[in-house]
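1. sequence-free structure coming up:
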């Protein structure tokens, strides 16, 4: 069999129930980002903490499409990118994955999932001097709750980790200038929901500004923006993404694309 095959031995009976469920959810998250058009060939990453294994993360094999990722194909690494377990394959991991993700997981123990994307709209907004504007109801949730990190080139320098953590602070979403988007949340469902909302905000902004620039759009009042943003913050109402997750799984499982099962 090819050393670059996408068929892997199931790990279901070798892992704890908690780790297996995390793997299933993370694989589903990868598939959903593909479903929503938020992938970049074989690049980018979604990481998740492994329950009961402090300091261990799950990440994708570097070379698989998001729609090919399964629970068993995910790689166990530590915060420094050392591979603790992976399938017998020539696929490895991308250094940028742990440079960006590992430091956030280490600095924020309450963060159990980090998603980073290079979408067309996300990159476009990341290059705008004004960043994300509160043009829509979706975008208002990020008003005053969105971090920014200046571009330092491809994320392969470990020295950048300190600045990534500093710039993210206690926020759950960040724009990487001239680069892309990032969210860091308490669960996989919450991270998927937040990235979806951030991406939709960016797409709406690109569409609105293309119709005539800043002079053609209107912004809500400061009072409305602050009240709206507050309603979406963690602990204010329900944890957004948890209720939506079951619907997202139904969407994925009914997809006619013929993908192999992600929970294998």
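-> Arrived safely. Keep in mind that what you see is a predicted model, and the values were worked out from it rather than measured. Numbering: from 1, shown residues only.
2. C-alpha only now, for contacts and for neighbours.
-> Noted.
3. For the residue nearest to residue 218 when sequence neighbours are not counted, give me its contacts.
-> Closest residue to residue 218 apart from its sequence neighbours, by C-alpha to C-alpha, 6 or more residues apart in numbering: residue 135 at 7.0 Å. When contacts are counted by C-alpha atoms under 8 Å, 6 or more residues apart in numbering, residue 135 touches 204-205, 217-220.
4. Give me the buried entries from these.
-> Listed as buried from the contacts of residue 135 are 204-205; burial here means 16 or more other C-alpha atoms under 10 Å.
5. Let's have the contacts of residue 135 in CSV, adding distance to residue 43 and secondary structure.
-> Below are the contacts of residue 135 laid out as CSV (distance: C-alpha to C-alpha, whole Å; DSSP: H, G, I helix; E, B strand; the rest coil):
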residue, distance to residue 43, secondary structure
204, 24, helix
205, 24, helix
217, 34, coil
218, 36, coil
219, 35, coil
220, 36, coil
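6. Alongside the first one, take a look at this:
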């Protein structure tokens, strides 16, 4: 039987509990926005502290029922470091542990198989500069070719190479990946990634000639974003409102 929220909260640091609550919220918001793929994608968060440990979803639990206490804590070898009745998805571990090991700044890693994201990932030219939403993504976007279900450790160095220092990674024929310093940053980055893909698919479905945004505008987008967000991240700006929405529609993630 899984430990209760009270007992889990009592045996972890305040910093880890906060990370657990925000990660559980990110899972439930992913379901709320319709980006989940039953139980088959993942969001992971680094556990604060010197150890290389991170939190990931219990395999088999739907995203809209994940709680702070049910998240599984593992090390970089996939071994559980806290008692849990749940296993983890080995494919999720391959992708997420590779990124966490390579990027100290990637404290949260989010991966989806959203319909729009997979649709664009199957297009040869990938994400196009068709919308304002696409520009921030294109300013920090890598691509990784499909190598089958991510089970082989041999794929890890190529995935890390293709991500580089980007915030966004399009996994061709597979889906989307974002990284962030917080769950909020990774989630809001995914919001814009998914929105850009949705807009592209709908624009292409319209059948008319598409107008691409000019390169000089793309080149200046990072400075414009910094002005709009007033020196903080988009995640920090949007997260409190997202949590209020979640509290209204699907409370209980902090259990």
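-> Perfect, I can see it now. Please read these numbers as outputs of a predicted model, since none were measured by experiment.
7. what's the TM-score here?
-> For this chain pair, the superposition-based TM-score is 0.94 by TM-score structural alignment, normalised by the length of structure 2; 252 aligned residues with a C-alpha RMSD of 1.8 Å.
8. Quick check: the most centrally placed residue in structure 1 vs residue 212 of structure 1, distance?
-> With distances taken as C-alpha atoms, centre = their mean, the residue of structure 1 nearest its centroid is residue 115 (1.5 Å). Noted for residue 115 of structure 1: a distance of 32 Å to residue 212 of structure 1, by C-alpha to C-alpha, to the nearest Å.
9. And the residue nearest to the centre of structure 1, how far from residue 260 of structure 1?
-> 23 Å.
10. So the aligned partner of the residue nearest to residue 218 of structure 1 in structure 2, which state does it fall into?
-> In structure 2, the residue paired with residue 135 of structure 1 is residue 130, using TM-score structural alignment. Look at residue 130 of structure 2: counting by DSSP: H, G, I helix; E, B strand; the rest coil, its state is coil.
11. ok, residue 130 of structure 2 to residue 154 of structure 2 distance?
-> According to C-alpha to C-alpha, residue 130 of structure 2 and residue 154 of structure 2 sit 35 Å apart.
12. repeat for residue 215 of structure 2
-> Relative to residue 154 of structure 2, residue 215 of structure 2 is positioned 36 Å away (C-alpha to C-alpha).
13. Which residues are in contact with the alignment partner in structure 2 of residue 32 of structure 1?
-> Counting by TM-score structural alignment, residue 32 of structure 1 lines up with residue 29 in structure 2. By C-alpha under 8 Å, 6+ apart, residue 29 of structure 2 lies in contact with 64, 242, 246.
14. just checking, what packs against the strand or helix carrying the last one?
-> I take that to be residue 246 of structure 2. Element membership of residue 246 of structure 2, judged by DSSP states H and E, is helix 234-249. Other elements packing on helix 234-249 of structure 2 under the criterion 3 or more C-alpha pairs under 8 Å, 6 or more residues apart in numbering; DSSP states H and E are helix 14-32, helix 183-205.
15. For the shortest one, buried residues please.
-> Right, the one you point to is helix 14-32 of structure 2. Residues of helix 14-32 of structure 2 classed as buried: 16-32 (neighbour count, 16+ other C-alpha under 10 Å).
16. so how much does it differ from structure 1 once superposed?
-> Following superposition, helix 14-32 of structure 2 is found to deviate from structure 1 by 0.5 Å on average (mean C-alpha distance after the TM-score superposition for structure 1).
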